[in-house]
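>>> predicted model and sequence follow; I will ask about them next.
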Amino acid sequence: MSDENAKCSIASRPISDFRLSIITLLGVSAFLGITPFAVMRYLQGNLLAGLVDTTILLGICSALVYAWVTGDTRRSGVVVASVACGGAVVVGIVVGEPGLFWLYPCLVTTFFLVNPRIAVALNIASVIALMVHGGAFRSDVQMWSFASTAFVVSACAYVFAHRNHDQRERLEHLATIDPLTGIKNRRSMDQELDLAAANAERTGLPYALVMLDIDHFKKINDEHGHGVGDGVLTDLVALLKQNTRKSDQLFRYGGEEFVLLLPGVDGIGLKAVMNNLQQVLRKYMKHPGGSVTASFGVALLEHGESVDSWLARADAALYEAKEAGRDRVVFADAQRTPELAAETA
């Protein structure tokens, strides 16, 4: 991945990772909101309250840095939620009644940082801790009023966070899944190929990329209608999924063109896989006008090769297969590895 792409990826992470955006927002808010109070309390000579504020700020900022560096927002979320709630309780105990207000934003953000069970446990523990100590309340009426409002805030936050989670899952599904075939789309493919390339560099595991295109698909649509064409696409996907491994990934690249990512295969094994897929499609793919065939372009990922180059070589091999008469497999690296000679019909 180029430096420019890496920078774009880093810049877009808060947009694509909701929990990271919450952690980042809370970290920035903590820095802007807590720092002035910490400075003020040090200037006033209230060292204990100043140390509490400083500890909370350092805890949240450390978790924020950890989340950005490692990408582990789950653990970071637990740390931020725990530090925020625990810190709010300590502030309430040390400062008294004014410190109670710090707990309310914590009661809301916990549901966006951790799973609901942990969030409920943190919120209940925070409120009970303040009630048991009791020093922040002027009367029992105020204490129970605080507990009631904390419960209402937590309940509303839970409902909102739950609905938000469902909506984000639906949007993610729509953004990454092809609605007709039910397989991953090109956006998902880009992400998975980046991961595959990184894993290949790290482990040396071979990866093969297959681009396949249904032969004369436009003719099928024109002569038999788009409904029949859609059926051919779904039948193709079903056959490919039945005849590939769980570790293999299939993507719809666009129209009648698909991409198959095959980890851990190369050489003669890859040739056997492609021959099998070609024979399966020849045997079982049908439409009202007769049999359906496909053309294949195959490229093995080379050491240090970019994803764009990898895709381009597979696409060039597919173009060669179609130019040579269709219904055949062409290996992009046939010149480098003669045993992967182009397979013809």
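All right, it came through fine. Note that the structure is predicted; figures quoted are calculated from it, not measured. Numbering: from 1, shown residues only.
>>> please count neighbours and contacts with C-alpha atoms only from this point.
Noted.
>>> just say helix, strand or coil for residue 325.
Three-state call for residue 325 (DSSP: H, G, I helix; E, B strand; the rest coil): coil.
>>> what is the burial count for it?
Neighbours of residue 325 under the rule other Cα atoms under 10 Å: 12.
>>> go on, residue 190?
14.
>>> so which helix or strand takes in it?
Taking DSSP states H and E as the criterion, residue 190 maps to helix 186-203.
>>> over to residue 295?
strand 294-300.
>>> all helices of the stretch 51-200 of the chain, in order?
Ranges of helices within the stretch 51-200 of the chain are 73-95, 103-113, 116-133, 140-176, 186-203, based on DSSP state H, counting those that start in this stretch.
>>> in JSON lines: these, plus distance to residue 318.
Converted to JSON lines, those look like this (distance: least, Cα to Cα, whole Å):
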{"stretch": "helix 73-95", "distance to residue 318": "40"}
{"stretch": "helix 103-113", "distance to residue 318": "46"}
{"stretch": "helix 116-133", "distance to residue 318": "49"}
{"stretch": "helix 140-176", "distance to residue 318": "24"}
{"stretch": "helix 186-203", "distance to residue 318": "17"}
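>>> re the thing from before, what is the strand holding residue 295 packed up against?
strand 207-214, helix 307-323, strand 329-331 (3 or more Cα pairs under 8 Å, 6 or more residues apart in numbering; DSSP states H and E).
>>> and the angle for it with helix 307-323?
140 degrees (axes from the mean of the first three to the mean of the last three Cα atoms, to 10 degrees).
>>> ok so, going back, indicate which one of the helices of the stretch 51-200 of the chain is closest to residue 309.
Distance to residue 309, taken as Cα to Cα, is lowest for helix 186-203 among the helices of the stretch 51-200 of the chain, at 11.4 Å.
>>> of all the residues in that closest one, which ones are buried?
186, 188-189, 192-193, 196-198, 200 (16 or more other Cα atoms under 10 Å).
>>> one step back: quick one: which of the helices of the stretch 51-200 of the chain is nearest residue 4?
helix 186-203 (14.4 Å).
>>> from the contact counts, what lies against the closest one?
Secondary elements touching helix 186-203 (3+ Cα pairs under 8 Å, 6+ apart): helix 140-176, strand 249-254, helix 307-323.
>>> quick one on the thing from earlier: the strand holding residue 295 vs strand 207-214, what angle?
160 degrees.
>>> how far does strand 294-300 sit from the chain's center?
28 Å (Cα atoms, centre = their mean, to the nearest Å).
>>> hmm, who's touching that strand?
Here strand 294-300 makes contact (Cα atoms under 8 Å, 6 or more residues apart in numbering) with 206-215, 266, 278, 281, 310-311, 313-322, 326-333.
>>> now the buried residues of helix 186-203 as JSON lines including distance to residue 288?
Below are the buried residues of helix 186-203 laid out as JSON lines (distance: Cα to Cα, whole Å):
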{"residue": "186", "distance to residue 288": "29"}
{"residue": "188", "distance to residue 288": "33"}
{"residue": "189", "distance to residue 288": "32"}
{"residue": "192", "distance to residue 288": "36"}
{"residue": "193", "distance to residue 288": "36"}
{"residue": "196", "distance to residue 288": "39"}
{"residue": "197", "distance to residue 288": "41"}
{"residue": "198", "distance to residue 288": "44"}
{"residue": "200", "distance to residue 288": "43"}
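>>> let's bring in a second model and compare:
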Amino acid sequence: MGKKYKLQADHTDAILDIRRQKQVLKFVAATTLIFFVPIGINNILIGEVMLGAILLTFEITLLLEVSAIVYKRKGFFGHTLPLILLVTSMIMAIHIFGTLATYWVFPIIISVVFLLPIKLALSANVILLIGCTLAALPHQHLATTSRYAFSLLATAVIAHVIVQAIKRLQKELRYLSERDSLTGALNRHELQEHLENVCTNYPISSVALIDIDNFKKINDQYGHDVGDKVIKQVVGVMYRHMEESDLLFRLGGDEFLLVLPERDQFAAKNTMIYTGQHIEQSEYPEEAKVTISSGVAQLVNKESVEDWVKRADIALYQSKHNGRNKVSLYSGPLPSNKEKETSKFLI
């Protein structure tokens, strides 16, 4: 089996999504090119060859890394080498030029927090704080250097606190945008994108369309509050018996779609039979009797997402037609255009 399918995105330590990361990195690269290259050349000309060489090497490594990220290629060095060169050049500059070079550290601290993973940013800022303070000490009174150190510390702490607050808010907003508020299942907002990704990268995969049997009767007999509890409990059972790579979407009401990457229709059918048994055996409010019907379809080579889902829809209809509380496989020809137009599950 290949790598497990996971939710995308962008759900990483970074504060910016990929597109905005590229935009910001282009700006950073252009800004450093304008400032650091002339400074590096000037240092070489005035005899500070080591400092000038480090600044120019930093700029070269940064440009290479940004180019790799922008054009979706594998990076040459990762974050580490450009960061080491940048931190080293700042400490050296303060050691050589004193107070004149200390002002560059503040924008660097903030940029590091916004652009790099938190552990790397923390490490870099701790080294910057200690190194720049020690480098500045011979050039200033102790009181002045202490104020400088505290101002660096305050800048780093405030930047880290703000960025972490933004990341937490982003995580909450992302969850609300992707998840159904009642059940916690994924909503259909990103269903098309995930299905297309599975079609492209996981050719042996299946989907299952799922209906809670006679759910309207449960609502009519016991009320919508009980109906909501039943739906939440059914989803909870499904999550307990899903693989880590599976994706469960709520399409609306009592209708769900389960994506099973890297599983053929027979493995998917076994999963649905097993899950259906546990749903039927669970205890529900008001002693409601709950079962599910499902239709399973395996991805066919060069098949569209719409055809794939439609075949699962037809299989679900077969399960209902045969008495409900069943799992059916789609085994017929690809659906016609007329059949696709009648599917309520088209995305």
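That came through, no problem. Because the structure is a prediction, the values reported are computed rather than measured.
>>> rewinding a little: find me the equivalent region of the strand holding residue 295 of structure 1 in structure 2.
Counting by TM-score structural alignment, strand 294-300 of structure 1 pairs with residues 292-298 of structure 2.
>>> how close does that stretch sit to structure 1?
Once fitted to structure 1, stretch 292-298 of structure 2 is off its aligned match by 1.8 Å on average (mean Cα distance after the TM-score superposition for structure 1).
>>> can you give me the buried ones in that stretch?
292-298.
>>> neighbours of residue 94 of structure 1, how many?
16.
>>> which residue is the nearest non-sequential neighbour of it?
residue 49 (6.5 Å; Cα to Cα, 6 or more residues apart in numbering).
>>> still on that earlier bit, what is the nearest of the buried residues of stretch 292-298 of structure 2 to residue 31 of structure 2?
Using Cα to Cα, those come closest to residue 31 of structure 2 at residue 298, 51.1 Å.
>>> just to revisit the earlier point, minimum distance to residue 143 of structure 1: which of the helices and strands packed on strand 294-300 of structure 1 has it?
helix 307-323 (60.2 Å).
>>> in which helix or strand does residue 239 of structure 1 reside?
helix 226-242.
>>> for that helix, packing partners?
Short answer (3+ Cα pairs under 8 Å, 6+ apart): helix 226-242 of structure 1 packs on helix 217-224, helix 267-284, strand 286-287.
>>> how big is the offset of stretch 267-275 of structure 2 relative to structure 1?
Relative to structure 1, stretch 267-275 of structure 2 is 3.8 Å off (mean Cα distance after the TM-score superposition for structure 1).
>>> in that stretch, what counts as buried?
Quick answer for stretch 267-275 of structure 2 (16+ other Cα under 10 Å): 268-269, 271-273, 275.
>>> return the residue of structure 1 aligned against residue 231 of structure 2.
By TM-score structural alignment, residue 231 of structure 2 lines up with residue 233.
>>> er, residue 107 of structure 2 actually
In structure 1, the residue paired with residue 107 of structure 2 is residue 105, using TM-score structural alignment.
>>> could you check how far its match is from residue 123 of structure 1?
The gap separating residue 105 of structure 1 from residue 123 of structure 1 is 11 Å, by Cα to Cα, to the nearest Å.
>>> between these two, who's got more neighbours?
Using other Cα under 10 Å as the criterion, residue 105 of structure 1 and residue 123 rank with residue 123 on top: 25 against 15.
>>> return the residue of structure 2 aligned against that one.
Aligned partner of residue 123 of structure 1 by TM-score structural alignment: residue 125.
>>> unless I'm mixing things up, that match is touching residue 156, no?
Yes: at 7.0 Å, residue 125 of structure 2 counts as touching residue 156 under the criterion of Cα atoms under 8 Å.
>>> find the residues that touch each one of these two.
In contact with both residue 125 of structure 2 and residue 156: residue 109, using Cα under 8 Å, 6+ apart.
>>> what do we get in structure 1 for residue 329 of structure 2?
Under TM-score structural alignment, residue 329 of structure 2 pairs with residue 331 in structure 1.
>>> please apply the same query to residue 256 of structure 2.
Aligned partner of residue 256 of structure 2 by TM-score structural alignment: residue 258.
>>> next, its match: secondary structure please.
With three-state DSSP as the basis, residue 258 of structure 1 sits in strand.
>>> what's the closest non-adjacent residue to it?
Per Cα to Cα, 6+ apart, closest to residue 258 of structure 1 is residue 252, 4.5 Å.
>>> cool, residue 187 of structure 1 as well?
residue 176 (6.1 Å).
>>> contacts only, for residue 168 of structure 1.
Contacts of residue 168 of structure 1 (Cα under 8 Å, 6+ apart): none.
>>> what does residue 71 of structure 1 give?
So residue 71 of structure 1 contacts nothing (Cα under 8 Å, 6+ apart).
>>> how close does it get to residue 65 of structure 1?
Taken as Cα to Cα, the span from residue 71 of structure 1 to residue 65 of structure 1 is 10 Å.
>>> identify the contacts common to these two.
Counting by Cα under 8 Å, 6+ apart, nothing touches both residue 71 of structure 1 and residue 65.
>>> residue 309 of structure 1 - how many residues pack around it?
So residue 309 of structure 1, with other Cα under 10 Å, has 13 neighbours.
>>> and residue 311 of structure 1, by the same measure?
Using other Cα under 10 Å, residue 311 of structure 1 has 21 neighbouring residues.
>>> structure 2: which residue goes with that one?
So residue 311 of structure 1 corresponds to residue 309, using TM-score structural alignment.
>>> so that match touches residue 207, yeah?
Yes: using Cα under 8 Å, residue 309 of structure 2 makes contact with residue 207 at a distance of 7.2 Å.
>>> now the helix or strand harbouring the residue nearest to residue 94 of structure 1, how far from the chain's geometric center?
Secondary structure from DSSP H and E places residue 49 of structure 1 in helix 47-70. Averaging C-alpha positions (Cα atoms, centre = their mean) puts helix 47-70 of structure 1 27 Å from its chain's average.
>>> show me what it is packed up against.
Using 3+ Cα pairs under 8 Å, 6+ apart: helix 47-70 of structure 1 touches helix 18-43, helix 73-95.
>>> can I get these in CSV with distance to residue 116 of structure 1?
Formatted as CSV, the helices and strands packed on helix 47-70 of structure 1 follow (distance: least, Cα to Cα, whole Å):
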stretch, distance to residue 116 of structure 1
helix 18-43, 14
helix 73-95, 11
